[in-house]
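Peer 1: Coordinates for the following, if possible.
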Amino acid sequence: MDAIIWEWVSFFVRWTHVMAGIAWIGSSFYFVHLDLSLKQRPSLPEKAYGDEWQVHGGGFYHMVKYLVAPPQLPEHVTWFKWEAYATWLSGFALLVIVYYLGARLYMIDPAVMDIHPISAVAYSLGGIFLGWFLYNEFCESDLARSDLKLALSAFAMIVAFAFIYSFVFSGRGAFMQIGAMMGTIMAANVFMVIIPNQRKVVASLKAGETPDPTLGAKGKQRSLHNNYLTLPVVFVMIGNHYPLAFATRYSWIILALVIVMGVSIRHFFNTMHRGKPSPWWTWGITAACGAAIAALSAAGPAPARRAVVEPQGAQSELFENAQLVVQTRCSMCHAERPLWPGVGVAPKGVKLETLQDIRAHAGAIRVTAVLTHSMPPGNVTEITDEERRILKDWVAVE
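Peer 2: Presented below is the predicted three-dimensional model:
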């Protein structure tokens, strides 16, 4: 029963994360679109920067933006912050449930670096918060005077972390680590800069003072960074289901190309929202990056950096029987070189060829082949009820 409860906890947290992410991305994309489409007109109210008429849901909306703040504080102001907070909190909870508590399975690869799960969690948390610290330092330095220099510095930092973690974690663990780092930067931008700056503006208005215009400018810069990071983060969320993205020799380069693709796509739409000629060349960059990613993924897995020591000694009859079931019913797909037609790589990067592989995935085997019959898909390998019972008896004592 504990495995069932844990599986549903993971599912509901993941669902919450997806729902919160949709809300955050939707509001972020909308406000960037609105901000870029504003028009300056002679009839604007005092201190207004621009306005835009929009139609949706059978009605018309007249949106007016004040670059710093209106002359007087309105009675009611809607704050867009909880979407970001809920996305990060649910994402961190999912990181703990899936990766930190399952570090042996999803983060650690003895062929890369044989570390203790507690060390893996410490390396992960340290990298996430170090990434935010360095990025924030870039934004507070003279680099912030140039949007291009600041963006390139942040990009180089993220790629450097991706390269370093490819020597620390498994391919999947390293990939998700960078996604968590980028997501934390985005949420921290809201929590540490955008919302506090807006509160300072509100406090100035209440005190009858003129708000500092640099507060809004900094918030806008961070908001634009979030806008460009969104698509790469979404790719990482989806990509952890596709081994060709994370379990290959050049996964850190693939991640760098994904960031370029995301920036290119957002640049196209952001330019459109400004009412300027569409930069169709961005789709050429996107297609070239996609082709490069496909080519890099064909290079195969990263070579083992350590010799993996297989368990020694005679195996119990129970495990030998379970091993036989797995190797005859599962390993034709879950292998370094799958034998099943149409399967190019092991599904989700799960390989069940060695004793160590099978033992490491005992929990997953229990959920997919014992508690449920989701594996093999459609029972294509014709696993029998007796064989499932053998697996059940084995995982009960494993």
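Peer 1: make it CA atoms for all contacts and neighbour counts henceforth
Peer 2: Will do.
Peer 1: Doesn't residue 123 lie inside a strand?
Peer 2: No: using DSSP: H, G, I helix; E, B strand; the rest coil, the assignment for residue 123 is helix, not a strand.
Peer 1: For the residue nearest to residue 286 when sequence neighbours are not counted, grab the count of nearby residues.
Peer 2: Excluding its sequence neighbours, the residue lying closest to residue 286 (CA to CA, 6 or more residues apart in numbering) is residue 261, at 4.9 Å. Using other CA atoms under 10 Å, residue 261 has 24 neighbouring residues.
Peer 1: Double-check that residue 261 belongs to a strand.
Peer 2: No: going by three-state DSSP, the assignment for residue 261 is helix, not a strand.
Peer 1: Help me confirm that it comes into contact with residue 291.
Peer 2: No: assessed by CA atoms under 8 Å, residue 261 is found out of contact with residue 291, at 11.1 Å.
Peer 1: remind me, longest helix of the chain?
Peer 2: helix 2-37 (DSSP state H).
Peer 1: returning to that earlier point: and the residue nearest to residue 286, what does it touch?
Peer 2: 232, 285, 286, 289, 290 (CA atoms under 8 Å, 6 or more residues apart in numbering).
Peer 1: wait, the third one sits on residue 263?
Peer 2: No: contact between residue 286 and residue 263 fails when scored by CA under 8 Å: they sit 9.1 Å apart.
Peer 1: hang on, residue 51 is in a strand, isn't it?
Peer 2: Yes: according to three-state DSSP, residue 51 belongs to a strand.
Peer 1: For it, the count of nearby residues, please.
Peer 2: Residue neighbour count, defined by other CA under 10 Å, stands at 21 for residue 51.
Peer 1: let's see this one next to it:
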Amino acid sequence: MIELSPVITEWLSLIARWVHVTAAMAWIGSSFYFMQTDMKLVPGAHLPEGVQGEAWQVHGGNFWNMVKYTVAPPRMPSVFTWYIWESRVTWLSGFALLIVVYYMQADLFLIDKSVMDLSPAQAAIFSLISLVVLWFIYDGLCRSPLGRHEVALAVIVYVFLVVLAYAFSQVLSGRAAVNQVGAVVGTFMVANAFTVIHPNQRKNVAAMLKGTPADGELVRKARQRSIHNNYLTLPVILLMISNHYPLLYATRYNWLIVAIVLALGPIIRHFFNSRNAGKGSPWWTWMVTAAGMLAILYLSSLGARAEEAPAGSAATFGRAQEIVSTRCSMCHAREPVWPGLAAPGKNIILDDPEMVRRYAALIDMVAVRSNAMPPGNVTEMTTEERQVLRAWLDGRAAGRQESN
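Peer 2: Predicted structure coming up:
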């Protein structure tokens, strides 16, 4: 794989992430705005022919009158405001992040050899091909006769994504598996806009400018994909920031946690969609969401590996420090020896006894309750070693005096 200076890699990651977040805010923000405005439209006898409804809004000290035509105004304007580049820049910057963080650092973040012994090139090719192939499968489902049955299609797509989450967890590292599901969903959403929603809108606009009626089938297909994007937005946001939360991605039931997230996002959107449309406030959605979050909390508390047996009742600090020194200090030393690291990872130093004690809670989170560290288990920390760390930490929690 390509190796760059760690300074260059870090700045490339920062720039790509900045652009990605900014573009995503613009894209999702405009999407939420139009969905809310659409559902707050109020019909009236005073409105021109062909107008479905209007919405009065106040922003920036001004009054705004938003009007929606069912098809198009009798006289088409010559200039339109299109919302196109927000989605495309979101995907392009996200793909740049995928390359810089995961493909160029595959041995740390994409691969876990205890899951599957892949080379960096094999893992990157698998990730890239899956984005392309899975889009065509999803697109085929939407274009099939199943596409005319919204609920059935939604259920099939949901099951499809859950199966993918489990499959990815059997091939990639936990962090990469959850991120890959987010990348797949994000690709679906951007491709929906790029290949269906925007082209269909342009075709109908071009036809109406020529005096030809709009094609209702094009409108139906664009609306189908727009609805999918609306309900997938909240899950994809959480999946794409999952790498900051080890208990989400580095536990043994990470794929099941993803399944719950994929269900909760649409449930939350249903509340706001219903409320904005004046169809009532389905408060039950928040009870379901709370139950789902409790389920995630429980699943994440079950630990990193199903085969782990309870650790012994005690372990010496000296043994725990030896494990940390062997498995962690090559990256978390004052002068790291891991290739490409110019400074300790996250500026956390673990080559000193007092520093190991200081970061005990963090070690518990990333190496005992989850297997987030070492990343991709590149130093091959064993289950027994994690048990020793757990026993030492349990002893600290119980107030037992440490022994060397």
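Peer 1: Next one: the aligned residue in structure 2 for the residue nearest to residue 286 of structure 1 relative to residue 11 of structure 2, how far apart?
Peer 2: Alignment note (TM-score structural alignment): residue 261 of structure 1 maps to residue 264 of structure 2. According to CA to CA, to the nearest Å, residue 264 of structure 2 and residue 11 of structure 2 sit 34 Å apart.
Peer 1: Over to residue 219 of structure 2?
Peer 2: Noted for residue 219 of structure 2: a distance of 43 Å to residue 11 of structure 2, by CA to CA.
Peer 1: Pick out whichever of the two has more residues nearby.
Peer 2: Comparing residue 219 of structure 2 with residue 11 by other CA under 10 Å, the one with more neighbours is residue 219, at 16 against 11.
Peer 1: how about the helix or strand hosting the more buried one, aligned to which bit of structure 1?
Peer 2: Using DSSP states H and E, residue 219 of structure 2 sits within helix 216-240. Counting by TM-score structural alignment, helix 216-240 of structure 2 pairs with residues 213-237 of structure 1.
Peer 1: Could I get the buried residue list for that stretch?
Peer 2: 215-216, 218-223, 225-237 (16 or more other CA atoms under 10 Å).
Peer 1: in the superposed pair, what's the mean gap between that stretch and structure 2?
Peer 2: With mean CA distance after the TM-score superposition for structure 1, stretch 213-237 of structure 1 departs from structure 2 by a mean of 1.3 Å once superposed.
Peer 1: which residues in structure 2 form strands?
Peer 2: 51-59, 62-69 (DSSP state E).
Peer 1: The longest one corresponds to what range in structure 1?
Peer 2: The one in question is strand 51-59 of structure 2. Aligning strand 51-59 of structure 2 against structure 1 (TM-score structural alignment) gives residues 48-56.
Peer 1: Return the set of buried residues in the matching stretch.
Peer 2: Using 16+ other CA under 10 Å as the burial criterion, the residues of stretch 48-56 of structure 1 that qualify are 48, 49, 50, 51, 52.
Peer 1: so what corresponds to residue 279 of structure 1 in structure 2?
Peer 2: By TM-score structural alignment, residue 279 of structure 1 lines up with residue 282 in structure 2.
Peer 1: ok, and the closest non-adjacent residue to that match?
Peer 2: Closest to residue 282 of structure 2 by CA to CA, 6+ apart is residue 271, at 5.7 Å.
Peer 1: ok, that neighbour touching residue 285?
Peer 2: Yes: counting by CA under 8 Å, residue 271 of structure 2 touches residue 285, with 6.4 Å between them.
Peer 1: would you list the buried residues of stretch 48-56 of structure 1 in CSV and tack on distance to residue 315 of structure 1?
Peer 2: CSV is the format used below for the buried residues of stretch 48-56 of structure 1 (distance: CA to CA, whole Å):
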residue, distance to residue 315 of structure 1
48, 76
49, 74
50, 74
51, 74
52, 72
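Peer 1: Number of residues surrounding residue 140 of structure 1?
Peer 2: As a burial measure, residue 140 of structure 1 scores 12 neighbours (other CA under 10 Å).
Peer 1: What's the match for it in structure 2?
Peer 2: Using TM-score structural alignment, residue 140 of structure 1 pairs with residue 143 in structure 2.
Peer 1: In contact with residue 85 of structure 1, which residues?
Peer 2: Residues 187, 191 are the ones in contact with residue 85 of structure 1 under the rule CA under 8 Å, 6+ apart.
Peer 1: and it, what pairs with it in structure 2?
Peer 2: Using TM-score structural alignment as the criterion, residue 85 of structure 1 maps onto residue 88 of structure 2.
Peer 1: about what we covered before: could you list the residues in contact with the match of helix 216-240 of structure 2?
Peer 2: 25, 28-29, 32, 67-68, 175-176, 179, 182-183, 186, 189-190, 193-194, 197-198, 201, 258-259, 261-263, 266.
Peer 1: circling back to that earlier point, output the strands of structure 2 in a markdown table, with distance to residue 77 of structure 2 appended to each entry.
Peer 2: Output for the strands of structure 2, formatted as a markdown table (distance: least, CA to CA, whole Å):
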| stretch | distance to residue 77 of structure 2 |
| --- | --- |
| strand 51-59 | 15 |
| strand 62-69 | 13 |
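Peer 1: Would you mind telling me which of these is nearest residue 366 of structure 2?
Peer 2: strand 51-59 (45.1 Å; CA to CA).
Peer 1: Residue 299 of structure 2 pairs with which position in structure 1?
Peer 2: Matched by TM-score structural alignment, residue 299 of structure 2 corresponds to residue 296 in structure 1.
Peer 1: residues in contact with that match?
Peer 2: Applying CA under 8 Å, 6+ apart, the residues near residue 296 of structure 1 are 248, 249, 250, 254.
Peer 1: Need the counterpart of the second one in structure 2.
Peer 2: The criterion is TM-score structural alignment: under it, residue 249 of structure 1 has residue 252 as its aligned partner in structure 2.
Peer 1: Could you double-check that its match lies in contact with residue 307?
Peer 2: No: the pair residue 252 of structure 2 / residue 307 is not scored as a contact, 9.9 Å apart, by CA under 8 Å.
Peer 1: Compare the two and say which one has the larger neighbour count.
Peer 2: residue 252 (23 against 8).
Peer 1: Pull the contacting residues for the more buried one.
Peer 2: Residues in contact with residue 252 of structure 2 (CA under 8 Å, 6+ apart) are 300, 302, 303, 304, 305, 306.
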